[in-house]
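Q: sequence plus predicted model, see below.
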Amino acid sequence: MIELKTPAAIDAMAAAGAVVARALDAVHDAAAIGVTLRELDALARTVIADAGATPAFLHYQPSFAPTPYPAVICASVNDVIVHGIPDDTALRDGDLVSIDCGATLAGWVGDSAISFTIGTPHPDDTHLIDTATRALAAGVAAAIPGAHLGDIGAAIGAVGRAAGYGIPHDFGGHGIGRAMHEPPSVPNDGRPGRGLRLREGLVLALEPMFLAGGHDDYRTAADGWALHTLDGSRAAHVEHTVAITADGPRLLTTA
């Protein structure tokens, strides 16, 4: 069942989202050549705990996953699209990093993701990240009362397809609230005017994922979590939690 959130609930979700934004800011600032993914995970854990919140990803096990998730952030590097598990891998000059983070505060969840490069950026990576960011903005702009889920997917997909990027099947945005994943699912491609009509109080996590090689297919790592591009090309992933209100889309995952 889809739950429409009250203004007070949306304010509470914004507080959870602010914790996520601070954790992502801290991780981005700390990410540098030689820093390990596990160190970034520990930093996010500290920021979330200091805010009186709890990590939303830690021990989370959606239906597709064979085991509970073992970390606080998803740290996906280069050809990893999403769900990379932080380990002792040290960041290198030119790496493309996507960090996804969630936090629960007072029973409400915030979820957001950023992509960035380490050291000297490659122009192709910069274009990929910028395109994903523009697609997210287009999806947010389409999240208004009276529109349809297909309008959001079409807005995101149009930006990615125009750039020649792939969009992975079966993974996209989602409803969010008391739980990390709530209905409805929000594809990153779609047809305008199709799907659920959007109403005030609906809160969605919108998250474009683009694959530089142009293919939509992916492979799942042996750990059952990380998704890799089939051709080894790079991927970018960005996300915001967004509330649909009478005054327009409200971003809930900003600091």
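A: It's in. Numbers count the residues shown, from 1 in each chain.
Q: from here on, contacts and neighbour counts on C-alpha atoms
A: Fine.
Q: longest helix in this protein, please.
A: Among the segments of the chain that qualify as a helix by DSSP state H, the longest is helix 7-30.
Q: for that helix, name the packing helices and strands.
A: helix 37-50, strand 96-105, strand 108-117 (3 or more CA pairs under 8 Å, 6 or more residues apart in numbering; DSSP states H and E).
Q: ok, the nearest residue to R199 once chain neighbours are set aside - how many residues close by?
A: Closest residue to R199 apart from its sequence neighbours, by CA to CA, 6 or more residues apart in numbering: P145 at 4.8 Å. Neighbourhood size, P145 [other CA atoms under 10 Å]: 18.
Q: pretty sure P145 sits against I244.
A: Yes - counting by CA atoms under 8 Å, I244 is a contact partner of P145 at 6.5 Å.
Q: identify the contacts common to the two.
A: Common contacts of P145 and I244, defined by CA atoms under 8 Å, 6 or more residues apart in numbering, comprise L198, R199, E200.
Q: and the comparison structure, right after this:
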Amino acid sequence: MKINLKSKEEIARIGEAGGILAECHKEIAKMIAPGITTLEIDEFVESFLADRKATPEQKGYRGFPFATCASINDVVCHGFPSQQQLQPGDIVTIDLVVNKSGWLADSAWSYRVGEVSAEADKLLKMTEKALYAGIAQALPGKRIGDIGYAVQRVAQEAGIGIVRPLIGHGIGKTMHEAPDVPNFGRPHSGVKLQSGMVITIEPIFTLGETGAIIWENDGWTIRSADRSLGAHYEHTLAITDERPVILTA
């Protein structure tokens, strides 16, 4: 397993892609409302990136046909954008990877559509909390298991499920690089973190305690097995000597 450490210049290039991605998510947040379709959001993203001379990396990746993954309610990941209109009380995750001049950044965010239930609100808050708990562990000398354990503890204390097969990863000129970054782990175990590593941390939780999932026949769409709500938050970050630097903030 070769880990590609990035120079400051390369991290800046990833940060350029990440800045575009963060700006895009800010615009998506303004669009989220009852009645809009995820296909409309997808078309907006494609146009937004083109205006900035960037491209959606997942379009065409292993045949994936869209610029974004758009996952509603019990779809926890990799949902296809569609003509389905968002309804009050839905939660929707938009996940995208931006390619700017050959360097990639990846971020997913779960959005509330109008007022959501107390249970949905708790799921969203805990999943986002877990993201930042994991990021706080992304320091040189720590290990991958420290990140996973921090994420795992938030889910366990909240009594919600961890989708264990879906994990974070290294990123740079390709979407998935070493190392894998699971959302569970043992402290002081796994790959040692070094300055220059660029990774994604992306907790994916379900309201159901098992976190069990099923793949749909399209080969992409992933639902919670118990049809409970799913949430997904993700940032791309660089590990530096001083602190973790979020490149998609």
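A: Arrived safely, thanks for sending. Here the structure is a predicted model, which is why all the values come from computation and not from measurement.
Q: and the TM-score between them?
A: After superposition, the two chains reach a TM-score (TM-score structural alignment, normalised by the length of the second structure) of 0.98; 248 aligned residues with a CA RMSD of 0.8 Å.
Q: with distance to G164 of the first structure and mean neighbour count added, can I get the helices and strands packed on helix 7-30 of the first structure in TSV?
A: Putting these into TSV (distance: least, CA to CA, whole Å; neighbours: other CA atoms under 10 Å) gives the following:
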stretch	distance to G164 of the first structure	mean neighbour count
helix 37-50	30	20
strand 96-105	19	27
strand 108-117	19	26
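Q: may I see the ones you listed organised as JSON lines, with distance to L136 of the first structure added?
A: What follows is these, written out as JSON lines (distance: least, CA to CA, whole Å):
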{"stretch": "helix 37-50", "distance to L136 of the first structure": "23"}
{"stretch": "strand 96-105", "distance to L136 of the first structure": "15"}
{"stretch": "strand 108-117", "distance to L136 of the first structure": "11"}
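Q: which among these is found nearest to L4 of the first structure?
A: L4 of the first structure lies closest to strand 108-117 among these, at 13.4 Å (CA to CA).
Q: next, the angle from the closest one to helix 7-30.
A: Here strand 108-117 of the first structure points in a direction 30 degrees away from that of helix 7-30 (axes from the mean of the first three to the mean of the last three CA atoms, to 10 degrees).
Q: strand 108-117 of the first structure vs the second structure, average distance?
A: Strand 108-117 of the first structure differs from its equivalent in the second structure by a mean of 0.6 Å after superposition (mean CA distance after the TM-score superposition for the first structure).
Q: so that strand matches what in the second structure?
A: Using TM-score structural alignment, strand 108-117 of the first structure corresponds to residues 103-112 of the second structure.
Q: ok, and what's touching the matching stretch?
A: In contact with stretch 103-112 of the second structure (CA under 8 Å, 6+ apart) are residues 13-15, 17-18, 21-22, 25, 29, 32, 57, 89-99, 124, 171-175, 200, 202, 231-236, 247-248.
Q: going through those residues, which ones are buried?
A: 13-15, 17-18, 21-22, 25, 32, 57, 89-99, 124, 171-173, 175, 200, 202, 231-236, 247-248 (16 or more other CA atoms under 10 Å).
Q: map D247 of the first structure across to the second structure for me.
A: Under TM-score structural alignment, D247 of the first structure pairs with E242 in the second structure.
Q: now swap in G94 of the first structure and tell me
A: Under TM-score structural alignment, G94 of the first structure pairs with G89 in the second structure.
Q: ok, and the closest non-adjacent residue to its match?
A: Leaving aside its sequence neighbours, G89 of the second structure sits nearest to V116 (CA to CA, 6+ apart; 4.2 Å).
Q: do the same with T120 of the first structure
A: T120 of the first structure's closest residue in space is G94 (CA to CA, 6+ apart), at 5.3 Å.
Q: now do V181 of the second structure
A: G168 (4.4 Å).
Q: again with L206 of the first structure
A: Using CA to CA, 6+ apart, the closest residue to L206 of the first structure is G173 (4.6 Å).
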